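**Student:** predicted model and sequence below, questions to follow.
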Amino acid sequence: MRGLLILILAQLMVGCSTHHIPPSLRPSSTSLPTMKELVIDRIGPIVQDHLQSTVREAHDTITASHQTVDTGPARYKQRAIVDTLKDPWAGMRNLERRGLLATELAATTPLDLPSLLDRLTAGMDWPSPPVIPLPIPSGSNRHDSIAFILKAFHQAALHRELALAGLSDQERAFLFDHGRTLVESYTPQISLLSDVTMPQILANTRFAELLHARVKYEHLLAAGQILAQLTTTRWLEELAEAFPDSVPPAQIPSGISGEIRLVQNTPEGLIVIGGPGPNSYELEEPVALILDLGGDDSYRGVIGASHNIRYGNALVIDLAGNDHYAGAPLGLATGRLGVGLLFDRSGDDSYQLSPGSGGAGFGGLGILVDAQGNDQYHGNRLTQGAAIGGLGLLIDTAGNDHYTSHGFALGFGGPLGLGAVIDVEGNDQYQCGEAIPSAYNTHEVPEAKPGDPEFQYDCFGLGTGAGSRVLTTHPQWFTQSLAGGIGLLVDLKGRDRYHSANFSQGMGYFFGAGVLLDLDGEDDYQAARYGHGASAHYGIALFIDRQGDDQYGSTGPYYNGGVAWDHGVSLTIDAGIGHDVYMFDRTTGLGKADYTGWAVFVDEGGRDAYRVKSGFGEVSERSLAGFIDLASDDQYTVLSPSPTFHPINNTSLSHGPGSLFLDR
């Protein structure tokens, strides 16, 4: 049967376009906004000229040492990350451009989710998805609507089968099950080899090897694009007329309450259409589609998520109402070798996100889209736009939203993963941390306890990419290390608040890339160690705030605001003419690099105030660090006990080779 399905789809695809999406799936050119000018295009040449005249030798030495990173110990490095290590300015420009291109489609009304998926994954080294667009039914014909649903799930199933055709049944089961293991045990670094960690390392490597060599992600993406057509606005607006009548109560499956308009079993799972009043859903059987027409609804259990290795594609669409979602672990908008998609069109909604949910992908595509309302997202670890081996995406297009998470969340890309959060508008709050104790506690404050001011937590979120680093002197184990993915957080506008623990807010760790872009508003950024554009161990970090009077702070104790360690590459830019305040009394940074790091901090304009323990272009061990304020009179305070460096306005200074402090 499996071979027959592959043959059928191969025949259907003969003569198909090999472009990313056929024209019928693309938005018309008139619906696309003009891409915003890249900040790096405007500021980059000016900054590069200054660096070229002062620290060119350090730049050339670092980039020369990165020309061979392709052959380094980490497996499965992403091309965009390698390119940025080799050429920081070109690579950073590409990362900013990719973020803005995806953001434009997220802000387009109505949302064109298939095209957005294509654009977002364009840099993931996946081949072009061979998508055959489905005709969208017009009018309110019941028969046509059911046929459209069935056709979409059938085509998605065929693409999913092509994606997994190179895997045996045992390999499929391993990949599906190991997704849960990763959610429970993933850590960016393993330093101790033991009877527990060694099997874990080998299993992680096998997971990555199978995904990289045997899974055809272009077909998983095609399945996601086809299912995303079911979120088409015109069709959804007419759907209630196509299903006006209730089904008899005897036909309603156990686990559902409220009025139901359709129940139908299909080879891909159950299809349910709920009425416009309040409903509750908690089903144990595989569900392909729940489409709810309105009302304040409650969802529990497995909700728009891969059910098992047989039933990998699932979709929930809720058109209206203030809804409550409480999914099982890996059970809400989670893709595991399939597609899990949740689309909520309107209402003030609440999401209780168990580990591995809320737009999370583990060898699959997990997508959560909330179109309107003031929403609450309360997440555990690996939630809200998180991925290891696939795509995790959360899009919220309107409302004042509140996001909380334990860690590895809110735009987190692990090995072979792209995790992204895009929030289009509203005054939003982002929080990550206060749950996962940091390993730094053992070495630095062994007597500290949770709740003590010096006790540290890890976040690894809010635009963070991280690998799986095996830190050992045993070569056979060190070479099992996995390079990181890409984590992206973009907020288009609003007065936003970011609050996070260690490793966050545009952070790259071990060949991972973290990007945070805030395009408008007066924002408040509070982080801890390694925040606001920070990288370590060949990581890439990009942090850009385009405009507004912004506030920055950190609990420290080190490394905030354009900082890099051990071959990391970091760029932090506060653009525009806003009057910004950097209260880094308890930390170091503002352009600081160590151990062949490359770090640049830029503030484009405004009357700014800087307070920091140390930094301002400080370097060590063959690094490059630049602090550049391009305009206006600013206030500088260095809080070192005996500072030997005195930054002032209209001055160029240096800490030594590879260092630049410039106030124009």
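**Tutor:** Sure thing, it's come through.
**Student:** please count neighbours and contacts with C-alpha atoms only from this point.
**Tutor:** Will do.
**Student:** any idea how far whatever helix or strand Y430 lives in is from the chain center?
**Tutor:** Following DSSP states H and E, one finds Y430 within strand 429-432. Here the centre of strand 429-432 is set off from its chain's centre by 14 Å, with Cα atoms, centre = their mean, to the nearest Å.
**Student:** so Q264 touches L270, yeah?
**Tutor:** Yes - Q264 lies in contact with L270 (Cα atoms under 8 Å); the separation is 5.9 Å.
**Student:** between these two, which one's more packed in?
**Tutor:** The residue with more neighbours, out of Q264 and L270, is L270; 18 against 12, by other Cα atoms under 10 Å.
**Student:** my guess is that one contacts A314, does it?
**Tutor:** No - under the criterion of Cα under 8 Å, L270 is not in contact with A314, lying 9.7 Å apart.
**Student:** which elements pack onto the strand holding Y430?
**Tutor:** Here strand 429-432 touches strand 402-405, strand 497-500, going by 3 or more Cα pairs under 8 Å, 6 or more residues apart in numbering; DSSP states H and E.
**Student:** overlap of the contact sets of L270 and A314?
**Tutor:** V287, A288, L289 (Cα atoms under 8 Å, 6 or more residues apart in numbering).
**Student:** highest neighbour count among those residues?
**Tutor:** A288 leads the shared contacts of L270 and A314 on contacts (other Cα under 10 Å) with 28 neighbours.
**Student:** distance of it relative to Y509?
**Tutor:** A288 is 37 Å from Y509, where distance means Cα to Cα, to the nearest Å.
**Student:** which ones among the shared contacts of L270 and A314 map onto strands?
**Tutor:** The members of the shared contacts of L270 and A314 that map onto strands under DSSP state E are V287, A288, L289.
**Student:** can you list these in a markdown table and add distance to N400?
**Tutor:** Output for those, formatted as a markdown table (distance: Cα to Cα, whole Å):
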| residue | distance to N400 |
| --- | --- |
| V287 | 31 |
| A288 | 31 |
| L289 | 29 |
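**Student:** immediately after the lengthiest helix in the chain, which helix or strand?
**Tutor:** In the chain, assigned by DSSP state H, the helix with the most residues is helix 142-163. Per DSSP H and E, the first helix or strand lying C-terminal to helix 142-163 is helix 169-185.
**Student:** take this one as well and set it beside the first:
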Amino acid sequence: GCGYFVIGLCLDCTGDDEYYIHGSGQGCGGVGGGIGVCASFDGKDRYTAEPFSEIFNRGDYHSEHTINGNEAQGAGFGRRGDGSDGHSWAGGLGAIVDIHGDDFYYSGNWSLGVGYWFGTGIAVDRNGDDTYKSCYFTQGSGAHFCNGILLDENGNDKHELYETAGAALGFGWDFANSLLINKNGDDVYRAKIISMGLAQIRSFAFLIDVGGNDSYYLGEGTDGLGEASYRDYYKTPSKLTPYYFYGKSFGGFIDIGGNDFYYDFKDDKQTASSLFKNNSLWFQPSKTDSTYGGNSFGVGIDVESGVIPELEIWER
């Protein structure tokens, strides 16, 4: 399910299947308007994009080259040339879609509903108790003028990050649109750094969970859970990059329904969060902070009930 300048499809109807690649597949849309789709209708499926560079070397510097940059499992990937030969190509559309079954997704960096350099990556799972295990720039994430989306509609799901464990779960960097939506079920989210509805460098990033008793584990002292990180050039335009001044950032976190738990953690020690709580509202930066404003806003809300009309589209 990979396409560069063409359309690549990997389609499966039933059965418990295992998919294994090194990279650039399982729903990867590359340059030249490429479209790549990996889709399965039924079965307990296991999707693996080899994460470790010691096995096959696609090492990514975001993880000190020990974890691979997979470009897999719903990845829209372009070629950035401004730091090398100057020849850039916009990314395509990559999607992984699984309809039924308790599924396991395992990958390194740049995976699971991720966009890069004008690409769009989408990961959709309709039913089942699913586990997502990946590392960095993953699970509804993106960088540089792109879209990264992960949508899970039912089941008790686990969104786990390992190693560098960040830039994920609704994370946008440099004019990215990033979105993680999980509907129904008791879900678990865990990240060490910069994740969970975090917008950086003029992006829009959201983590939205509707229904269920959910647990959120975020590394102590890091940005996330409905936040827009501040930069000085948001309020004072740079002569070389004035577009940052005119852009906007929004980091949003929404949890509707259930009795939810929020934890700070460091190594193996975890404590209940003093900032994020069930049935509460918070702003990051806060309205009293000197960094508030500059068209950069972060909001988190946990409520007992509510409806987001735009999410009802899938029910029709």
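**Tutor:** Sure thing, it's come through. Just so you know, these numbers come straight off a predicted model, no measurement behind them.
**Student:** center of structure 2 - which residue?
**Tutor:** G140 (2.0 Å; Cα atoms, centre = their mean).
**Student:** structure 1: which residue goes with that one?
**Tutor:** Matched to structure 1 by TM-score structural alignment, G140 of structure 2 sits across from G533.
**Student:** surely its match meets A541?
**Tutor:** Yes - if you go by Cα under 8 Å, G533 of structure 1 and A541 touch, sitting 5.0 Å apart.
**Student:** what span of structure 2 is the helix or strand hosting A80 of structure 1 aligned with?
**Tutor:** A80 of structure 1 belongs to helix 79-86 when elements are defined using DSSP H and E. For helix 79-86 of structure 1, there is no aligned range in structure 2, judged by TM-score structural alignment.
**Student:** which parts of structure 1 are helices?
**Tutor:** 2-12, 39-54, 56-65, 79-86, 88-106, 113-120, 142-163, 169-185, 197-214, 217-228, 233-237, 239-242, 440-444, 475-478.
**Student:** equivalent range in structure 2 for the longest one?
**Tutor:** Residues of structure 2 offer no counterpart to helix 142-163 of structure 1, counting by TM-score structural alignment.
**Student:** show residues contacting the lengthiest strand in structure 2.
**Tutor:** As assigned by DSSP E, the longest strand anywhere in structure 2 is strand 158-168. Strand 158-168 of structure 2 is touched from outside by 62-63, 130-141, 169, 187-196, with contacts defined as Cα under 8 Å, 6+ apart.
**Student:** so how far is that strand from its chain's centroid?
**Tutor:** Distance of strand 158-168 of structure 2 from the chain centroid (Cα atoms, centre = their mean) equals 10 Å.
**Student:** check stretch 591-601 of structure 1 too.
**Tutor:** Stretch 591-601 of structure 1 sits 24 Å away from the centroid of its parent chain (Cα atoms, centre = their mean).
**Student:** what about A631 of structure 1, how many residues nearby?
**Tutor:** A631 of structure 1 has 17 neighbouring residues, counting by other Cα under 10 Å.
**Student:** in structure 2, what residue corresponds to it?
**Tutor:** Aligning on TM-score structural alignment places A631 of structure 1 opposite G257 in structure 2.
**Student:** got it, and Q429 of structure 1?
**Tutor:** Q429 of structure 1 maps onto R46 in structure 2, by TM-score structural alignment.
**Student:** give me the distance between the counterpart of A483 of structure 1 in structure 2 and G119 of structure 2.
**Tutor:** Using TM-score structural alignment, the partner of A483 of structure 1 in structure 2 is A90. Here the criterion is Cα to Cα. By it, A90 of structure 2 lies 6 Å from G119 of structure 2.
**Student:** any common contacting residues for the two?
**Tutor:** F77, G78.
**Student:** ok, the two, which is more surrounded?
**Tutor:** G119 (32 against 21).
**Student:** quick one: stretch 11-28 of structure 2 aligns where in structure 1?
**Tutor:** Against structure 1, stretch 11-28 of structure 2 falls on residues 395-412 (TM-score structural alignment).
**Student:** straight-line length of the matching stretch, end to end?
**Tutor:** Using Cα to Cα, first and last residues of stretch 395-412 of structure 1 are 14 Å apart.
**Student:** for stretch 89-100 of structure 2, same thing?
**Tutor:** Distance between the two ends of stretch 89-100 of structure 2: 35 Å, counting by Cα to Cα.
**Student:** and for stretch 133-148 of structure 2?
**Tutor:** Taking Cα to Cα, the first and last residues of stretch 133-148 of structure 2 lie 17 Å apart.
**Student:** just the closest of the shared contacts of L270 and A314 of structure 1 to V82 of structure 1, please.
**Tutor:** Ranked by distance to V82 of structure 1 (Cα to Cα), the shared contacts of L270 and A314 of structure 1 are led by A288 at 38.9 Å.
**Student:** trace that closest one over to structure 2, please.
**Tutor:** Aligned partner of A288 of structure 1 by TM-score structural alignment: none.
**Student:** got JSON lines for the helices and strands packed on strand 429-432 of structure 1, with distance to S620 of structure 1 and mean neighbour count too?
**Tutor:** Formatted as JSON lines, these follow (distance: least, Cα to Cα, whole Å; neighbours: other Cα atoms under 10 Å):
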{"stretch": "strand 402-405", "distance to S620 of structure 1": "35", "mean neighbour count": "22"}
{"stretch": "strand 497-500", "distance to S620 of structure 1": "27", "mean neighbour count": "22"}
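**Student:** what's the closest of those strands to H50 of structure 1?
**Tutor:** Among those, strand 497-500 sits nearest to H50 of structure 1 (Cα to Cα), with 31.3 Å.
**Student:** ok, the match of G140 of structure 2 - contacts?
**Tutor:** G533 of structure 1 neighbours (Cα under 8 Å, 6+ apart): 505-507, 514-515, 541-543, 560-563, 570-572.
**Student:** repeat for A528 of structure 1
**Tutor:** Per Cα under 8 Å, 6+ apart, neighbours of A528 of structure 1: S500, A501, N502, F503, S504, S554, T555, G556, P557, Y558, N560.
**Student:** if we go to 6 Å?
**Tutor:** A501, N502, S554, T555, G556 (Cα atoms under 6 Å, 6 or more residues apart in numbering).
**Student:** please apply the same query to L120 of structure 1.
**Tutor:** L120 of structure 1 neighbours (Cα under 6 Å, 6+ apart): A102.
**Student:** can you check G379 of structure 1 too?
**Tutor:** The contact partners of G379 of structure 1, taken as Cα under 6 Å, 6+ apart, are L353, T404, S405.
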